[in-house]
Structures are given as structure tokens and as C-alpha cells.
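**Student:** could you work out the structure for the sequence below:
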Amino acid sequence: MTNTGELPGWTHIYSGKVRDLYAPTRLLDDDDSWTGDPLHLSPVVLVVASDRVSAFDAVLTPAIPGKGEMLTALTRWWFDQLPEVPNHLAHPLDDRLQALELPEVPAEVAARATLCRTLDMFPIECVVRGFITGGGWKEYHATGAIGGIPLPEGLQNGDRLPEPIYTPAWKAPLGEHDENITYERTVELVGDVVAAQLRELSLEIFARASAIAEARGVILADTKFEFGADRDTGIVTLADEVLTSDSSRFWDAEVYATAATPELRMASFDKQIVRDWLAANWDQDASEEPPTLPHEIVEQTAARYRELIERLTSGA
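**Tutor:** Sure thing, here's the model as predicted:
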């Protein structure tokens, strides 16, 4: 998979669909015991968001110009709005980091890079839904419940739920699909104390973020969080990208209230334009390369990303 290339002072250790991870080269070179898993060795990692875009488990071409910078800026903004929630940002003035003499973050990636403390990540994707849509709507339509949580009869696609619900997923190993699970299964995976903390934190952050968004005319329909344990304190810590267009569904509140159809009221500030075009032009055969995105689809998607950031952060 394509990555951002070599960075001075940093060693590339992993590429996901849309992000690349780097560890300080000196820390890897200075440890003769390193056996190939630098995330267990290095106390920090540089997360670089690319402009790549993915849909239906495929990385598409071309990339979305500026996407990496926009999502990084939005994550940083949300962390600033949630100062009471421990997060994985590595602060340069931290005594532990100063002693490491970390390399500079290269200028060419600085706007889309985040220096993070490595955590012991929990294998849980913490999904919170305030509205019924997407996979949740399909599950409700078939069973009357989402994630084993019974819901009132008669809900329509896009309706607000009586209250937000926590519907976790198990983070599958690389190359496999994540699996929706019950809360009871999370207890089996991480223990009852951590499972309760994950649920409580996820619902609290969702409520706080929803209020912030709605004050700016934006609806937070659903989102997903990831957490890990701080390696020094054991504190459950918020990690990964947070409340971005790639991890959440955001809708325009005015459009939601006035649109004539469910499809129009749920027009989201994300890559849904890409998904819709791809669904209409590709049969999702994994043995075939997905088609190249048209220029207008790329431009429309970039515009939606920009609009969300402007709506949320202007005047904040």
C-alpha cells in the first residue's frame, strides 16, 4: 500500500488505508532487542493522515486534495473542545518526551501529522448512535433492534433515537472485517471495569460533541471512538482520529428539518458522495480494481469536508 515515503529521523512502520505510522529511527536503532513491533518499543508514534480515500474496503484513485490536513485539523480542534477527556496527544513539554530527544516533525507533513503517545489499545470500536441510519437502520429494519438493544416500533430511516445508544464492534485483525458485538461480549474481551468505562466515556463524549455541533447548526448522527490504556498510569485514553468526517456522520440541521425525502435530509459532510458513485459504477468485486473517481466527485467530496470544518470551527 502506498505510504508517504521516508521522513528524516523517522522510520515508516505501518500503512493503513488512509494513514501512515512512523517511529523515531534512533529508538529503533538503539535497541538490539527489537523484534519487529516498534509500537511496543517506542513510547511515541507519528501518525500521518494521507489524502487517500477508501470505500467498500478499497483504496480509490485519485486522492481527495487536502483531506489529510482537514481531518487532522478537525481532530485537533475536537481534542481542544474536550479538555476533560484524556487523549493520546504527545505534548513536547512532557519531561518523558524531552528526555527522548525526538526528531523534528518534517515540514512537508506537519499539517497532517500528529505526534501521539503509544497506548495499549483495546480491540473495541466504540460506536455511538444518536440517529438510526446506515447499518443500524438495516439491522433495525430486520430485527427491531441494534446491537441487541430493542428499539421502539415504527422508526424511519434517519429518525432521532429516544436516546443515544452504544453499539460496539470488535476490531478484527488486519485483512478481516470488524464484527458488531454485544456489550456483554466487550466484557468478555476487556473485563467488566474497562467495558463500563468505554461505554460511559463514549456516551459522555457523544453528548458533549452533539451539543457543540448542534449549536453550530450541525447534527452528529453517529460516530466511533477508539481507546487505549496509558502505559504508565493505566488510564483509559481517547486515541485515533476523533469526530471527523471519516469516523462520523454529520448532517446539516436546517436541511434535516426541511428536506422533502429521507435521502435529502441525511446528506452528510463526508465521503458519501464517493460511496454513492462507487455503488452505482462498481460491483465491488474484490478481484477487480475499482474505477477511477471522476473529477467532479473528487471536488464535491473535498468541498463537503471543507464545509464541515468551517461550520464547526468558525467563531469557536
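
**Student:** CA only for contacts and neighbour counts going forward, please
**Tutor:** Noted.

**Student:** show me the contacts for V85.
**Tutor:** Applying CA atoms under 8 Å, 6 or more residues apart in numbering to V85 gives the contacts 237-238.

**Student:** what about the helices in this protein?
**Tutor:** In the chain, helices defined by DSSP state H lie at 25-29, 38-41, 67-81, 95-98, 134-143, 183-190, 192-214, 253-258, 262-265, 272-281, 295-313, listed in chain order.

**Student:** of those helices, which approaches R231 most closely?
**Tutor:** The closest approach between R231 and any of those, judged by CA to CA, belongs to helix 38-41 at 10.2 Å.

**Student:** with distance to A49 and mean neighbour count added, can I get the helices of the chain in TSV?
**Tutor:** Compiled in TSV, those are given as follows (distance: least, CA to CA, whole Å; neighbours: other CA atoms under 10 Å):
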stretch	distance to A49	mean neighbour count
helix 25-29	19	17
helix 38-41	18	17
helix 67-81	5	19
helix 95-98	22	12
helix 134-143	25	15
helix 183-190	28	16
helix 192-214	22	17
helix 253-258	28	14
helix 262-265	30	14
helix 272-281	19	14
helix 295-313	14	16
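
**Student:** out of these, which comes closest to L89?
**Tutor:** Nearest to L89, of these and by CA to CA, is helix 67-81 at 8.8 Å.

**Student:** ok, residues contacting that closest one?
**Tutor:** Counting by CA under 8 Å, 6+ apart, 48-52, 87, 111-114, 241-246, 302, 305-306, 309, 313 sit against helix 67-81.

**Student:** could you also give me the structure for this next sequence, so I can compare it with the first?
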Amino acid sequence: MATSIITSVGLKSLPLVAEGKVREIYEASNDTLLLVTSDRISAYDVILENGVQDKGTVLTLLTNHWLNTVLPQHVPALKHHLVSLNIPRALDLSSEQRAILRGRSMIVRKYRVFPIEAIVRGYITGSSWSEYKQKGTVHGMPQPSGLEQCQAFPGGPIYTPSTKAPVGGKDENITPDHARQIVGDKYADKIENLALAIYKAAHGYALEKGIIVADTKFEFGLDEETDEVVLIDEVLTPDSSRFWPAADYVPGRDQKSFDKQYLRDWLTGEGLKGKEGVSMTGDVQARTSAKYLEAFQRLTGESLDQALAKLEN
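**Tutor:** You can find the predicted model right below:
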């Protein structure tokens, strides 16, 4: 089902709380938010001028699949922020606005956000590979000698947090000890342990579907009433993770991917890495969209249209 590419929603009837590279967050009630995922795409911390077909819907419905179908079976103690994919009738929205928001919106509970990205890496690639080649470390932590590019870490996945930069800024890789200083001793271990548990569960599930989750990043919030750490934001999507086709995996080289690595490679090849004001060609848009849709279908076992059909109108 072809839909328009939505790069901005711009609701005027609800208070705008925040706007990120991809999402717009609105006040829905005293204790909930309307989190809308656009079709915008960023690479190397720069937002591209044009978007990717169906991207916002893929990210939203895939997040829902992880939170409500997969993770409860494997990490039963996990608490998350998602309330519903259906927009309350009480919200002051036109039928046209509701049609745009359908499938790309989540009603989520409000929590105080921990100001770090909880990154878990199962394989040495990207910035971790670059650091390792120079220093033999990953996020400042020494690693065994002789590792190959894209090799699985010998001791299993590692927790490699980063700072959470504002829009337009760049996240900074930090050590777990630095993250502990930011979030405090009371919550540091809980965040790390949850991030590792979620990654391991997701890695095992995805591998059965023919996808390697090479690395991913999570965000967590604090339920100040119960003092519980809560998983928030998007989860295990092609935007927040590296997805590799398992059948093509060979360590020692770059991997094929289902995520936006294709876009990163195009930008680098065209000399556009990190530059503002860049628009994708139609071919790059289409191929990026196809990769996102294939990842969705493999991981959920259904097409995007089938997943959308389950939502209330």
C-alpha cells in the first residue's frame, strides 16, 4: 500500500513537548505523551532533506512487536512505556490528522529520561572497530588482540554507553564507569543488566529469522513512583540497530545490512558524509525503504499492510 512520505506532522492542536531527528512528541494527557515517528532519516548525525517511504510505520510497528510479543517471553521483569498504538478519541485531532498518524504513533507513559544511550555491541564494527584498530580498545575498554572486523566479541556482547546529545549534537562514546557517574550507582547496574538481557533475547530471536543484530541502542527512563527502570523510545529497529543477513555473514569485512548502512555507504561514496542539505536520489530512497520493509517482514512474520490492518481505525 503506497503512502505519502511524511517528513513533518506539525500538529497544532496538541502541545509540542520535543522534536528529535525523527520523532515529534506531543502532550496527550497529564501522564501520557503522543510519540509520532516521521519518515525522516538521519545519518552521521545529519537529517537528510527527504524521507524514506513507510519508515515511520516500520519503526513504530516493529517496536510494538518487540515490546508486546517478543520481549515479555524472554525478559518478563521488563517494564516499558508503551500504552497503545491507537490514538484516543478524546484527543483534538481531525480525521485527516488521524489518518496520517495511524501506524506511526504511540501513546506512551511519561518518565524521567536517563541522559545516556545504553548501547550493546555483539560484534566489533562501526566506531568500535575504528577505535579498536587505533588503540586496541572499545569505548576505552581493552579488548583481546587479533580481532577481525565484524567478529563477535569473544566474551559475548558488551555494554558500551554513550552520552545523549541534543538535536544537532553528536553523541560521545563513554565507558560504563562514566555512565555510572551520569546516572548514579543506584541505577547504573540495572540499566546495564537490562540492556544486555534485552540484546541477548533479541539476538537469539532474530537469528532464528535469519537476521544478526550486530549492535543496538536503548533508552531508559525512571518511574519515580515505583523507582523502576523503564525501557522507552524505539526498540530494536533498523534506525537504532545494525541488522545483518545471517546467510551472508563473513567476519573480516563489511557486511550487507537491512539498516541504514546502505545510506551511510552512499553518502560516503558521494563525498556527502556529515554534510547538511543533502537529498537522497530516488534509487537510494527506494532501496533503503525496501531494506526496512524486508527486516520488518522477517522479524514479525507479516507484511506492513497486515500489521496495519490489526489497528483500530
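
**Student:** TM-score of the superposition?
**Tutor:** Structural agreement between the overlaid chains, expressed as a TM-score with TM-score structural alignment, normalised by the length of structure 2, amounts to 0.85; 287 aligned residues with a CA RMSD of 2.4 Å.

**Student:** that older thread, nearest to L220 of structure 1, of the helices of structure 1?
**Tutor:** helix 192-214 (5.5 Å).

**Student:** which strands or helices does that closest one pack on?
**Tutor:** In this structure, helix 192-214 of structure 1 packs against strand 124-131, strand 160-166, helix 183-190, strand 218-229, strand 236-239, with contacts taken as 3 or more CA pairs under 8 Å, 6 or more residues apart in numbering; DSSP states H and E.

**Student:** compared with structure 2, how much does the longest one deviate?
**Tutor:** Mean deviation of strand 218-229 of structure 1 from its aligned counterpart in structure 2 after superposition (mean CA distance after the TM-score superposition for structure 1): 0.5 Å.

**Student:** got the angle between that strand and helix 192-214?
**Tutor:** Using axes from the mean of the first three to the mean of the last three CA atoms, to 10 degrees, the interaxial angle of strand 218-229 of structure 1 with respect to helix 192-214 works out to 150 degrees.

**Student:** gap between strand 218-229 of structure 1 and the chain center?
**Tutor:** Here strand 218-229 of structure 1 shows a centroid-to-chain-centroid distance of 7 Å under the convention CA atoms, centre = their mean, to the nearest Å.

**Student:** which residues in structure 2 does it match up with?
**Tutor:** Taking TM-score structural alignment as the measure, structure 2 aligns residues 211-222 with strand 218-229 of structure 1.

**Student:** for P123 of structure 1, find the nearest of the helices of structure 1.
**Tutor:** Using CA to CA as the criterion, the shortest distance between P123 of structure 1 and those is 7.8 Å, found for helix 183-190.

**Student:** that closest one vs structure 2, average offset?
**Tutor:** Mean deviation of helix 183-190 of structure 1 relative to structure 2 after superposition (mean CA distance after the TM-score superposition for structure 1): 1.4 Å.

**Student:** which residue in structure 2 aligns with I64 of structure 1?
**Tutor:** For I64 of structure 1, the residue aligned by TM-score structural alignment is V52.

**Student:** find the residue at the geometric middle of structure 1.
**Tutor:** Computing the C-alpha centroid of structure 1 and ranking residues by CA atoms, centre = their mean puts S247 first, at 3.6 Å.

**Student:** about what we covered before: the match of I64 of structure 1 is in contact with S289, isn't it?
**Tutor:** Yes. Shown here, V52 of structure 2 and S289 form a contact pair, counting by CA atoms under 8 Å, at 5.8 Å.

**Student:** still on that earlier bit, could you pull up the residues touching the residue nearest to the centre of structure 1?
**Tutor:** Contacts for S247 of structure 1 (CA under 8 Å, 6+ apart) come out as 223-225, 241.

**Student:** what's the counterpart of G136 of structure 2 in structure 1?
**Tutor:** Alignment of G136 of structure 2 against structure 1 is given by TM-score structural alignment, with G144 as its counterpart.

**Student:** wait, that match touches L151, no?
**Tutor:** Yes. When contacts are counted by CA under 8 Å, G144 of structure 1 is listed as touching L151 (6.1 Å).
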